[in-house]
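Enquirer: Prediction below, plus the sequence it came from.
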Amino acid sequence: MDYSLDLKTLDLIKQQLIDLAFQVGPKIVLGLIIFFIGKYLIGMANKIMRRAFDRSEVDPSLATFLLSFSRVVLWVLLLISIATTMGVQMTSFIAILGAAGLAVGLALQGSLSNFAGGVLILLFKPFKVGDTVEAQGTTGEVESIDILYTKIKNFDNKLVTLPNGILANNLIVNYSQKSTRRVDMKVGIAYGTDIKKVRKIILGILAKDERIHHEPVAVVLFNNFGESSLDLIIRCWTDTANLWPVYWENMEAIKEALEKNQISIPFPQREVHHLYPEEKK
């Protein structure tokens, strides 16, 4: 059997290739033009957005996320435009994207929840890098806020990584957001002690500390009849950064002042009485 191609067949194939080139060629050229123009415009758009964020002093974490997200959206739109130019049916293309998105969404449910939580944290700013927060049983300084996770450094220098989805949907205590904090101290004195005298001594100590604010005024209040002591609560206000130094130093100063004035600071104790029948005495 002769498998050789005759000239007529070769001419037919050649003509079909030429026709195909005339049909597809312009679309390919147009697609390449759209690609390079779109790439240039995406770069320009990102530069404009970056400058706008710099002028408006947007949080760096939020700016980085928004730039990355907008770049992805613009590239998707560019690819859709190129596919449309090449003659791809949009209904089929959208169906493929939808199916792929559904599969990815089911596989990455936890990550998508963290992603959404990161967006909420960056937008509403319940805390920022450098703040001291308490969340999910962890207290420490926020070291970084990523789009999926937040890293908190404990006071003993352990790094805790928490998913943003959990943070965005649970209680967060921010100790740094307010410029002033109330210092609460508790002191127990022996029963029979003159409370007014003790109050005067303690307020005199607090008045010497320049870090303590005059408004609201510091107070010493009788709080409770304890098992072994009369319990007093001391409240004063200071700058957030001075909270713990004010607490530690004044607690020590109060102890020394009470001892100097011979005011007893009791410790828990219990009296035991033995009762015997009359014939066993």
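Expert: All right, it came through fine. Because the structure is a prediction, the values reported are computed rather than measured.
Enquirer: contacts, neighbours, all on C-alpha from now
Expert: Noted.
Enquirer: Longest helix in this protein, by number of residues?
Expert: Using DSSP state H, we find that the single longest helix of the chain is helix 7-56.
Enquirer: Could you list every helix and strand in contact with that one?
Expert: If you count contacts as 3 or more Cα pairs under 8 Å, 6 or more residues apart in numbering; DSSP states H and E, helix 7-56 packs onto helix 60-85.
Enquirer: Quick check: what element follows the helix it packs on along the chain?
Expert: helix 90-107 (DSSP states H and E).
Enquirer: what angle do that next one and helix 60-85 make?
Expert: If you take axes from the mean of the first three to the mean of the last three Cα atoms, to 10 degrees, helix 90-107 sits at 150 degrees to helix 60-85.
Enquirer: who's in contact with helix 90-107?
Expert: Helix 90-107 has contacts (Cα atoms under 8 Å, 6 or more residues apart in numbering) with 84, 112.
Enquirer: and with 10 Å instead?
Expert: Outside helix 90-107, the residues within contact range by Cα atoms under 10 Å, 6 or more residues apart in numbering are 80-81, 83-84, 108, 111-112.
Enquirer: and what of stretch 112-120?
Expert: Defining contact as Cα under 10 Å, 6+ apart, one finds that stretch 112-120 is touched by 61-62, 65-66, 104-106, 108-111, 121-123, 125-126, 145-150, 162-169.
Enquirer: How far away from the center of its chain is it?
Expert: Chain-centre distance of stretch 112-120: 11 Å, with Cα atoms, centre = their mean, to the nearest Å.
Enquirer: putting a second one here so we can go through both:
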Amino acid sequence: MATMDEEQSQTVLESALEKIADFDLTALSGAEWQAVLYSYGLYYGMRIALVLIILFFAMTVAGWASAAVRSSLTRLKFDPTLTKFLAKLARWGILGLAALSCLSYFGVETTSFAAVIGAAGLAIGLAFQGTLSSFAAGAMLLIFRPFKVGDVVNIAGQLGKVDEVELFTTAIDTFDNRRIILPNSEVFGQVIENITFHPLRRIDVEVGAAYDADIDATRAALTSAAAAVEGTVTNPEPAIVLVGLGASSVDWSVRVWGPTGDYLAIKQELIRSVKMSLDAAGIGIPFPQMDVHFLTEGGEQKAA
């Protein structure tokens, strides 16, 4: 083969291609087989080598792009979960474009290939619509931030502290140390109560006073109880509210303000202070009572 000039090589190759077109492979001579293998081996070998170079270059660029996105968003103190997602998206986006370029270089119609990918994506989307819904909801939670890690929230009937917000799920820990995993589609589609969003929170204690207790004396005792609680703030001021006349007691609400993080401690101290202040003033806290009247055999009515 090395002694053949270019014209002879072309003649042998054309003869071999004609026999291949007629599916007469047994008629190919050794020189014809050599010409075919040399020609197409050189043709596709160069293209495969070029494709490998393109893929290597694309992987290098994808790694640089992913690292650049990650470092830039980390420097901006962006959300860690969304930072990882965008870094991976940049990497796989570049690799996908490189793969399509390689396919088109080999003569594959990328338009039809894109249509197949689109149809497959539609089928996958229908099959995983619940998962994709959670993914979209997770992205919305990371963008709009109705709560953050460490907040105490009430979501879908679950009360606890947010431990982690991921793209598909949100993890909260209850106050009795149970881990609750909620799909983000359920989280974003429900009413979200962020209990620790504001730095201050109002603490309420409901109490009933005896009907024979003086109204002004009761108010003074409850005002003294609210003022004795440590850790509260004076702006807004404490409030002693006469709620109503209950079945067995005159109902009051003692309301003070304090730091959100100290809510439970302040409420415990306020309950204790209210009880001690009413005891000191001689004001009773009645329990529910019921008067029962019944008829005797003689028709007389008696109370029990």
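Expert: Sure, I can see it. All figures in this text were calculated on a predicted structure; none of them were measured in a lab.
Enquirer: Could you get me the TM-score between them?
Expert: The TM-score (TM-score structural alignment, normalised by the length of the first structure) is 0.92; 277 aligned residues with a Cα RMSD of 2.0 Å.
Enquirer: still on that earlier bit, of the contacts of helix 90-107 of the first structure, buried ones?
Expert: Buried residues within these, counting neighbours by 16 or more other Cα atoms under 10 Å: 80-81, 83, 111-112.
Enquirer: Dump those to a markdown table, plus distance to M49 of the first structure.
Expert: Formatted as a markdown table, those follow (distance: Cα to Cα, whole Å):
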| residue | distance to M49 of the first structure |
| --- | --- |
| I80 | 23 |
| S81 | 22 |
| A83 | 27 |
| S111 | 27 |
| L112 | 25 |
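Enquirer: Any figure for the gap between F127 of the first structure and V198 of the first structure?
Expert: 40 Å (Cα to Cα, to the nearest Å).
Enquirer: Actually, L97 of the first structure.
Expert: Using Cα to Cα, L97 of the first structure is found at 75 Å from V198 of the first structure.
Enquirer: Same question for R235 of the first structure.
Expert: 14 Å.
Enquirer: Assign A213 of the second structure to one of the three secondary structure states.
Expert: Three-state assignment for A213 of the second structure (DSSP: H, G, I helix; E, B strand; the rest coil): coil.
Enquirer: residue in the first structure matching it?
Expert: Under the alignment (TM-score structural alignment), A213 of the second structure pairs with T193 of the first structure.
Enquirer: now do A127 of the second structure
Expert: Here A127 of the second structure is matched to A107 in the first structure, going by TM-score structural alignment.
Enquirer: What is the burial count for its match?
Expert: Using other Cα atoms under 10 Å, A107 of the first structure has 11 other residues around it.
Enquirer: same deal with the one 10 residues further on?
Expert: Burial of G117 of the first structure, expressed as a neighbour count using other Cα under 10 Å, amounts to 22.
Enquirer: Next up, the contacts around the residue nearest to it when sequence neighbours are not counted.
Expert: Leaving aside its sequence neighbours, G117 of the first structure sits nearest to G165 (Cα to Cα, 6 or more residues apart in numbering; 4.4 Å). G165 of the first structure makes contact with 110-121, 148-150, according to Cα under 10 Å, 6+ apart.
Enquirer: mind checking how far the corresponding residue of the first structure for F168 of the second structure is from A103 of the first structure?
Expert: Per TM-score structural alignment, the equivalent position to F168 of the second structure in the first structure is L148. Going from L148 of the first structure to A103 of the first structure by Cα to Cα gives 20 Å.
Enquirer: and if you look at D231 of the first structure?
Expert: Here the distance between D231 of the first structure and A103 of the first structure works out to 62 Å (Cα to Cα).
Enquirer: Neighbour count for these two, which is higher?
Expert: Ranked by neighbour count (other Cα under 10 Å), D231 of the first structure and A103 place D231 first, with 19 against 11.
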